[in-house]
Structure formats: structure tokens, C-alpha cells
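Participant: any chance you can model this:
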Amino acid sequence: MPVPSALLVLADGRLPAGGHAHSGGAEEAVADGRVSGPADLYAYCLGRAHTTGLVAASLAAAAADGLDPLALDHAADARTPSPALRAAARRLGRQLLRAARAAWPDPALDAVAARHPRGLHQPVVLGLTARAAGLGPADAAAASLYESVGGPASATVRLLSLDPLDATRVLARLAPVLDTLAAEAVAHAARAGTEGPDALPARAAPLLDLTAEHHARRPHKLFTT
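Facilitator: So this is what the prediction gives:
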């Protein structure tokens, strides 16, 4: 089955949605010495995909499946302990919604922008964008998971002067894992459709939350998060 072209556009890092300014916690991981090369990057991205990545993908899949965006936004808030990450998620949500309304004009997206001027969490907006683009929950989950590891991989190239080929190799190794997690996210979203957003996963990554707060106080940094 061919990959929908809209999915390629949505997952493209060149989509002007602000993701280039975020490292997904990689900047702090590099500063702390937890990521110093390709092997560390793989381990970091693997852990991120299985925790916050799955949570975000499940939220995106649920939004693409038509669940109430505000209820999903509350669920995202409850699963994001770090104030810095909550603020960043809403800022990214606003930026993505702006890009989405330009790329895929849709009254539903206009209504979201009017009702939620502070912005919704980025994974929720990602799911709404996928829906407006004619994509489904599986597409939204796949795009979200790729973003959860693609951002740190791209950032590490800059932070460590890592060979881009090594970063690409890491992403290629992660591909089967992302496919499995995307299917899991879709299943969680389907369950949330009958049981409500509380049925969505709430896997935590406490170190990411703690280091995000530390990063927010850094006077000099390359990335916002």
C-alpha cells in the first residue's frame, strides 16, 4: 500500500511548525554526558519512543480518530508534569496549527484556533491536522513517533558535530520499533474512543521532565527544549 503523500508532508522536518528549535531533551543529555555518540543516541531515542513518544502518538491517533480535542488536551496536561514542556507543547501546537491551516484549509481547524487561542498540546493538533489532511490514526501515530526521535537525532548532529550518516543509521534502526509502537498507539486510541481519554497510556520519563526544567533556566542554549 503506498504511503499517502500528505503523511510525507506532515512528517517533513521542513514543515514550518517550529520543531527545528527543539531538541527533545537531547541538548541536556549531551551536556550531561548521557549522549556522546551514535550508541548513546540510539538508547536515548529508544527510551524516548517507548515513553513520551508512545504517549504523544496515542494522543495524536485519538485526535485523528475524532475524540474531543479539549478532553485530549487535558489528558496531555496530566501526562506532562514539567511546566516548561507544557508551555513548549502549546507553543508548538499553535505553530503547527498555523501551518496546518495554510496547508490543509479546514473549518474544523479554524474552529480549534478560535476556541483555543492559548493553543492545544502539539500531539493533539498533530492528530487534528492529520484528520484535516485526510489521514487516519495510524498515520498520525507514525508521524508523531518519527518526530519524537527525529528531533533529537537532528539536534545531536549539531550539538556533537555527529556525522549525519550516523544519525540516519540510528533512525533506520529505530524504524521497526516505531512501527510497533504506532500500532500500539492506535490500539490505545481505539480503546479511548469507548472508555475515554483516561484509557490512554501515561508512561513517564521523569529525567526528561527534570532536565527540561533545568534547560529552561539555562542562559545560553541552542534549542528551546
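Participant: only C-alpha atoms from now on, for both contacts and neighbour counts.
Facilitator: Noted.
Participant: which SS class is residue 29?
Facilitator: Assigned with DSSP: H, G, I helix; E, B strand; the rest coil, residue 29 falls in the helix class.
Participant: now the second one, please; I'll put the structures next to each other:
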Amino acid sequence: MTLAALLLLADGRFPAGGHAHSGGAEAAVRAGRVHDGASMTAFLTGRLHTTGLVAAALAASAAAGQDTAVLDAAAEARTPSPALRATSRRLGRQLLRAARAAWPHHRLDRIAEAFPRGAHQPVVLGTAALAAGVTPAQAASAAAYESVNGPATACVRLLGLDPYEVAAALAGLAPQLDAVAATALEAALRGDPDALPAASAPLLDVYAEEHHSWKVRLFAS
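Facilitator: Down below sits the predicted model:
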């Protein structure tokens, strides 16, 4: 059951709203920093080791049963961009709705009561993992994978890249995905939210604020 739940949670078709977000890829494409397969892979690699690492550690901590309010505050402190904060909470709210339907659990109910406008997405992801019987290690892997899969899929739409090339790029990132998830899990199991990774990606913050101001855009973020 745990493996099946993990696959469902990590499936891009799970109704959590992620398909509508590019993870900064749309702004990076417009800026000319992502324009082909190689530049996309570089973008994904950077995102994995910054945003992905932070999200994986938060998700693993929540899946381990740590205090969600404390973890949400930790996520807030690690998200300097107001636009990204709003996006994370919106995605958290959508994920929570789907998770409560799939895996009813009192911890999910508590998040809904404590954060009516949405908790940060990685915290909800980890709590959903706990509700579904997914381990903290698996939750970390799911969060790390999600941090690159969404932007990679967006690049197919934004640049018309060959889907096979994009799939190969994601496959090539597999060892780094495993390493990031392991680092995140190790940090999470220490049980100290203040000591969780706080890797920064300033350009993603800048892109998020720029993207938020656009009147015409393909993705919500």
C-alpha cells in the first residue's frame, strides 16, 4: 500500500494543482536563461539543490510527525519572495483538499483548521505522506522529484522540447535526486526545524516577483 500511495502522491495527474505552475521555468525562458535541453538541465539541477533540498527536508520532517505549525513557520522563513509564499500556500491548500479525500486523517484535518488559507506545500506534502503511510524517506524523494518534474514538463510546453530528451534529462538527474533526498532525510531526522537546510536561490525569487507582475502568462507561477 505504501508504494502505491507514494506513486499516487508523486503522480503529476494527482489533483493538487501543480500542472499549472512552472517553478520559475517560464520566467527563466523569457529571460533567455533556459532555451534548450542543456540549459534546462542546468536550471533543474540548480533548483533541485536549493528549492528541492529545502522542500524535501520539510516534507520528510512532516512525514516523521513533527509539529506542522513549527514546520510551516520554518518554510515561511525559507521563502523570501512574497509571490512564492503565496504560491506555496495556494498549492498547499489544493494538495490538502486532494489528500483529505484520498487519505482521511486527523493531522490533515488539523492543518485545514489551523491554516484556512493554506499551509506551505512541502509541509502538506509530508503530512499527506504520513496519512497515506508513506515513509519520511519516500516523502523526501517525492518532494525532490516534484521540484524538477514540474519545471521540466513546463519546458516541453514553453520551448517545444522533445519529451524524450526531457525524460532523459530527468533520468540523468536520478543520482542527484537520491543524494538530495538522503541529505534532506538526515537533516529532518535530527528533529530540529531550525537546523533544516536553508539553501537559497535568489534568482528564482527575482523571477517569481517578475512573473507575478506579468499580465499575460501561460503558468500561474
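Participant: surely residue 211 of the second structure and residue 27 touch.
Facilitator: Yes: applying CA atoms under 8 Å, one finds residue 211 of the second structure in contact with residue 27, separated by 6.0 Å.
Participant: contact partners of stretch 158-173 of the second structure?
Facilitator: With CA atoms under 8 Å, 6 or more residues apart in numbering as the test, stretch 158-173 of the second structure has contacts from 26, 29, 35-37, 41, 45, 148-149, 152-153, 155-156.
Participant: next, the buried residues of that stretch.
Facilitator: 158, 161, 166, 169, 170, 173 (16 or more other CA atoms under 10 Å).
Participant: quick one: end-to-end length of stretch 151-165 of the second structure, please.
Facilitator: One end of stretch 151-165 of the second structure to the other measures 14 Å (CA to CA, to the nearest Å).
Participant: which strand or helix spans the spatially closest residue to residue 149 of the second structure that is not a sequence neighbour?
Facilitator: Of all residues not flanking residue 149 of the second structure in the chain, residue 170 sits nearest, at 7.4 Å (CA to CA, 6 or more residues apart in numbering). Element membership for residue 170 of the second structure, per DSSP states H and E: helix 163-172.
Participant: the next helix-or-strand element following that helix vs the first structure, mean deviation?
Facilitator: Next along the chain after helix 163-172 of the second structure, taking DSSP H and E as the criterion, comes helix 174-188. Superposed on the first structure, helix 174-188 of the second structure shows a mean distance of 0.5 Å to its aligned residues (mean CA distance after the TM-score superposition for the first structure).
Participant: let me know the angle separating helix 174-188 of the second structure from helix 163-172.
Facilitator: Here helix 174-188 of the second structure runs at an angle of 50 degrees relative to helix 163-172 (axes from the mean of the first three to the mean of the last three CA atoms, to 10 degrees).
Participant: what is the helix or strand that helix 174-188 of the second structure is followed by packed up against?
Facilitator: Next along the chain after helix 174-188 of the second structure, taking DSSP H and E as the criterion, comes helix 202-213. Counting contacts by 3 or more CA pairs under 8 Å, 6 or more residues apart in numbering; DSSP states H and E, helix 202-213 of the second structure packs against helix 25-30, helix 82-102.
Participant: corresponding residues in the first structure for helix 202-213 of the second structure?
Facilitator: Under TM-score structural alignment, helix 202-213 of the second structure corresponds to residues 206-217 of the first structure.
Participant: cool, and stretch 73-89 of the second structure?
Facilitator: Using TM-score structural alignment, the partner range for stretch 73-89 of the second structure is residues 74-90.
Participant: starting at the chain centroid, how far to the matching stretch?
Facilitator: With CA atoms, centre = their mean, to the nearest Å as the basis, stretch 74-90 of the first structure stands 12 Å off its chain's centre.
Participant: do the same with stretch 76-95 of the first structure
Facilitator: 11 Å.
Participant: before we move on, back to that, higher neighbour count, residue 211 and residue 27 of the second structure?
Facilitator: residue 27 (24 against 21; other CA atoms under 10 Å).
Participant: show me what that one lines up with in the first structure.
Facilitator: So, by TM-score structural alignment, residue 27 of the second structure is matched to residue 28.
Participant: quick one, what contacts that match?
Facilitator: Per CA under 8 Å, 6+ apart, neighbours of residue 28 of the first structure: 211, 212, 215.
Participant: include distance to residue 117 of the first structure when you put those into CSV, please.
Facilitator: What follows is those, written out as CSV (distance: CA to CA, whole Å):
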residue, distance to residue 117 of the first structure
211, 28
212, 24
215, 26
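Participant: and residue 64 of the first structure, how far from residue 204 of the first structure?
Facilitator: Plainly put, residue 64 of the first structure is 23 Å away from residue 204 of the first structure if you go by CA to CA.
Participant: these two: who's more crowded?
Facilitator: Counted by other CA under 10 Å, residue 64 of the first structure and residue 204 do not tie: residue 64 has more neighbours, with 30 against 16.
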